[in-house]
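In: this one's sequence-less:
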């Protein structure tokens, strides 16, 4: 393998992992942190070791084509010709939608944009979605419903340093984005999590609700806010609508009733209400733990209701926000990867949006497909052809056995990736693509700030960028070559035009402004506009400028425990690994720290199953069985087990998870399913 070669001496760039997008400095293949508002000179263990993948032996460096059941090296021309010819054959026989595209929340804005354009113009398919559907879709749906716009944090991360109180629901940033925690050090921290996580250990107050009961807890705290005289009547009257309907529901959820459902003491619910109401500057933050449910959009909506009742969103020094997970989770959902969206956060079913984007693309608006289906539904349809970019769905999708069968049954599976992920290993064609330090591109971090990640090394010989792959395939499918540029800045300039006038308006952002270090938070509607670091200060994005309360009620998880499956399982991340683990499991230091799948269990629960600390166990649900090492944790609930989702094979936590979908966001219920524990 020809390893990556340096381009320049030193490049200021950003970490390839989470949406905090910590600032770092790369010299050759040596990483050091740098001062940046999100990380303030800090890095986590993943960031420190991120350059190890640049010359990893696990790196893909040549196209592979399956011949007689085995993946064998091929030229780029042969691989791309094969893909294009098979796509043409499948669509000629089964229709345009028989070929689907699955993207990723780690792709740059340029890749996300061009991938959406490729699907709708070159393939003419409505079947495109991405793994962000499994990450932020419930928060996005709830934010759009309440505020008229979805920007995870509508304020800079650094604003949190002035908070007196922060309520963090379903997040564990001490492990998932450690440098973030420094912004919470001066606040009275309240954590809602059924586990005693590393973040909960830092909290002044830790609430441990039964899994799937977050919505009831939010209603109980809201009830206490009103009953104890903390409601911000002036704010509610002037800046919101719909409170009376919400109160009719919350009035029936007095804290003592909520205690019986959630297990959280009524006194603690009232304490949270008083702490938030008494703070000069307070924030409510949500994350995956309260979002990845079959009622996830309503759960987030309930926490937004609480924040609105306290008068927090859009108030200087206070607010509501959702912590985006993937590196470009925010930008990745703004520019066309989602089944129902066009660039600029436009809706695909809006005639004006279709006309605007079609004009930028030089196509007839009527030629654009209608909205497609969500990520899990796309996979559940068993597409005849599937092109996967930047996602490892064999590990990350719910009901993983079902998804693996769909991948195996496809007539054509194409995977473009950096490493041989579990999904790539199943493919008919594998395309090796460049990674973070080998190409220019922009990302949008969790606070809506545009970042320019610059190339520091050249990719290995034989590797192409995703933009080059899309260009090559589009040309073979009959598209004009110039319609799919390969230069990242040229693609971004087109993205700017396509996003102009949309909610996520990037039209005033240029590479030159980003190179100069300007802090540009979208929307940025003109090149002389300073950006919008704090949204909603004057008005919300609905036509009347007011936020919407959402009338939501508790109903519990889709799959409650029963006699056969008496426990509940939840999933999450650990500090050393990221997402499906395809990359971090190739970094020796990270693998040494957490080498295998494990299950956290209360010692009493383990003992009832005849298990002890260090034993191998089977965790069994209605969909599959996971083999994992037991970790006895006395602080976890006795009715709960926890599994990290980074591991392959029979350690895949998503063999268990329930694909029940939120009716609004189409988010699967990753965070709770009924299981039993057995000795392996």
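Out: In hand now; what should we look at? Predicted model only: the values in this text are computed from it and were never measured.
In: all contacts plus neighbour counts: C-alpha atoms, from now on.
Out: Noted.
In: For the longest helix seen in the chain, buried residues please.
Out: Ordering each helix of the chain by length in residues (DSSP state H) puts helix 76-94 first. Neighbour-count burial for helix 76-94, with 16 or more other C-alpha atoms under 10 Å as criterion, is recorded at 76, 79-84, 86-88, 90-91.
In: can those go into a markdown table with extra columns for distance to residue 63?
Out: Written out in a markdown table, the entries for those read as follows (distance: C-alpha to C-alpha, whole Å):
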| residue | distance to residue 63 |
| --- | --- |
| 76 | 6 |
| 79 | 7 |
| 80 | 9 |
| 81 | 12 |
| 82 | 12 |
| 83 | 12 |
| 84 | 15 |
| 86 | 16 |
| 87 | 18 |
| 88 | 20 |
| 90 | 22 |
| 91 | 24 |
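In: Included below, for side-by-side comparison, is a second structure:
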């Protein structure tokens, strides 16, 4: 090293007056990448740098969102104290005043309208501890049946499909480490290159090892760029496509007869249905060439191993559950599950999309993935919570249906924690009107989001750098998010807020927790013996093993890397195949609404953008929404590239900027969902729900478009 270089480093070191290192993990997608935030004070100015940490899931990789995550945490728009709306404006109040207001309003509402008049809307970005505690709070402190969460808009179809088919829902049946060694991969309705970019090396390594990759998507994306075969089907035709692939596999006897005979129910009924399926009609419906369908089916059926991964593209449809089951049918028919390098993966969207749906935020669910309708499940949880079983409420309704209950006058108060339903819900105009009808709305958030703007009271929440707790990532690995940054202002953790509200409501003895780890210890017991069994997982064991995969039923268990090796989770040990595609109500184009609209993400933003739009680095990459449209379609509707366009459906209209692209079908437009106001694409989405999962149909809407007149 030269003297000049030594002088440079000595000078630089002298300028660094102090340095702090915060161990944490990314607060955004389900990869939950481990990282460190390094805070340096350089000549009285704080400078921040994020570096990845080695871990079993991502090996230290980070994407642009993770590297920029601290920017929203440090944003000066953060809510740092309770805010009460007075004469239309928010004014700062003390925590005691805030809790007194909640006690008064909640008590009055339940006295006037009954226990179920109060509701709780949770989040798949909460830690496992906070998700667990929120479910307990709704049922024990409020005694209401009305609790659900924003994961209903994300993972519900995949979860329902897996539970019905396998008897168990863990996003991945295998670990990520098996992906590079499988022979054929089907990625359907997922753009992992932008939504979960740190997972991409697994698929790139598989391709290097000779795997054949099939991607199903109506758009060309960075993910389809790695495909050996891209099936660019019409939006909303995925169930038909799944049936067509399975028909070729069955007709050409590319099935595993022994596996089907020993481990699967329902195959005969599916075969009977497929006999009446016209492959030429499937070609017409999907818009694909017959040769493409046959090539995809034969390749998957003939290889020694295979994996299928689904995501929101097929799940966020009003037949999302049966579409998921249709692709799982392919795995079962070929015996590609419970074996090395073969299995199913639902690529979770939100940071704790897996854990948050396991421990009680869902309307029909108790901790450990137990059912709130089963007597034995209710009795066990009642014992853990120290209440009588008959005191626990029954099932409520799904997330969107709670807003219908508000509109009907059955729900008059709501607590929203870590979510932004005014922006994220379908038929968003209706949801906003419903929220405005409430007698009392409390939001717990870091910012004054579109939902918080409608609130009567806002409570300040902690960030990922401050809030310790466990998260369950995309492969079902329970990780521990360390958090050592001090709470700013009068901010509290979500779990502390829940405990404080329970205290003023007279239920403090059931919520006397002093740390996240204390809550996790109760969660362990509550999950014991359930489908999602965390009993053998502790903070110390997570730290020692760098995370553990559930189920992990005891302290000697090392976690379950591969599910269903011997049995499925139904009582008879078999999986259930399902006949699909018989009764779906399709979205049809018309003269008035001649185009399909589909929605999704961009790499630089997350969910409704409430956090990422507070990051200068991320906003600079995508500062406004847009409509991706084929140039030929743009010319047909007199829309020039980069000009303002109005998009209209039966439910509303928005204005965004056009973006010409030859990578999208001519009958389809794409709009990301990270923006609000006149750019909120969910204003256009219908309120029809999947009958099984209650998932809205975000991915397929009939629309028209025209230039905005200046």
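Out: Received, thanks. Since we're looking at a predicted model, the values are computed, not measured.
In: one step back: which part of structure 2 matches the longest helix of structure 1?
Out: With the alignment judged by TM-score structural alignment, the segment of structure 2 matched to helix 76-94 of structure 1 spans residues 95-113.
In: Pull the residues that contact the matching stretch.
Out: Contacts of stretch 95-113 of structure 2 with the rest of the structure, by C-alpha atoms under 8 Å, 6 or more residues apart in numbering, involve 81-84, 116-118, 410, 412-413, 439-440, 457, 500-501, 504-505.
In: Give me the mean distance between that stretch and structure 1.
Out: Comparison of stretch 95-113 of structure 2 with structure 1 after fitting gives an average deviation of 0.7 Å (mean C-alpha distance after the TM-score superposition for structure 1).
In: follow-up on the earlier one: in helices only, show me the contacts of stretch 95-113 of structure 2.
Out: 500-501, 504.
In: What's the separation between the nearest residue to residue 509 of structure 2 once chain neighbours are set aside and residue 137 of structure 2?
Out: In space, not counting the residues next to it along the chain, residue 509 of structure 2 is nearest to residue 503; the distance is 7.6 Å by C-alpha to C-alpha, 6 or more residues apart in numbering. Spatial separation of residue 503 of structure 2 from residue 137 of structure 2 under the definition C-alpha to C-alpha, to the nearest Å is 11 Å.
In: Neighbour count: those two, which is higher?
Out: residue 137 (22 against 18; other C-alpha atoms under 10 Å).
In: quick one, what contacts the more buried one?
Out: Residue 137 of structure 2 sits next to 498, 502 when contact means C-alpha under 8 Å, 6+ apart.
In: so what corresponds to it in structure 1?
Out: Using TM-score structural alignment to pair residues, one finds that residue 137 of structure 2 aligns to residue 118 in structure 1.
In: pretty sure its match is in a strand, no?
Out: No - remark: residue 118 of structure 1 does not belong to a strand; assigned using DSSP: H, G, I helix; E, B strand; the rest coil, it is helix.
In: What's the separation between it and residue 475 of structure 1?
Out: The span separating residue 118 of structure 1 from residue 475 of structure 1 equals 11 Å under the rule C-alpha to C-alpha.
In: repeat for residue 146 of structure 1
Out: Distance check for residue 146 of structure 1 against residue 475 of structure 1: by C-alpha to C-alpha, it reads 42 Å.
In: same thing with residue 550 of structure 1?
Out: For residue 550 of structure 1, the distance to residue 475 of structure 1 under the criterion C-alpha to C-alpha works out to 47 Å.
In: And residue 542 of structure 1, what's its match in structure 2?
Out: Under the alignment defined by TM-score structural alignment, residue 542 of structure 1 is paired with residue 570 of structure 2.
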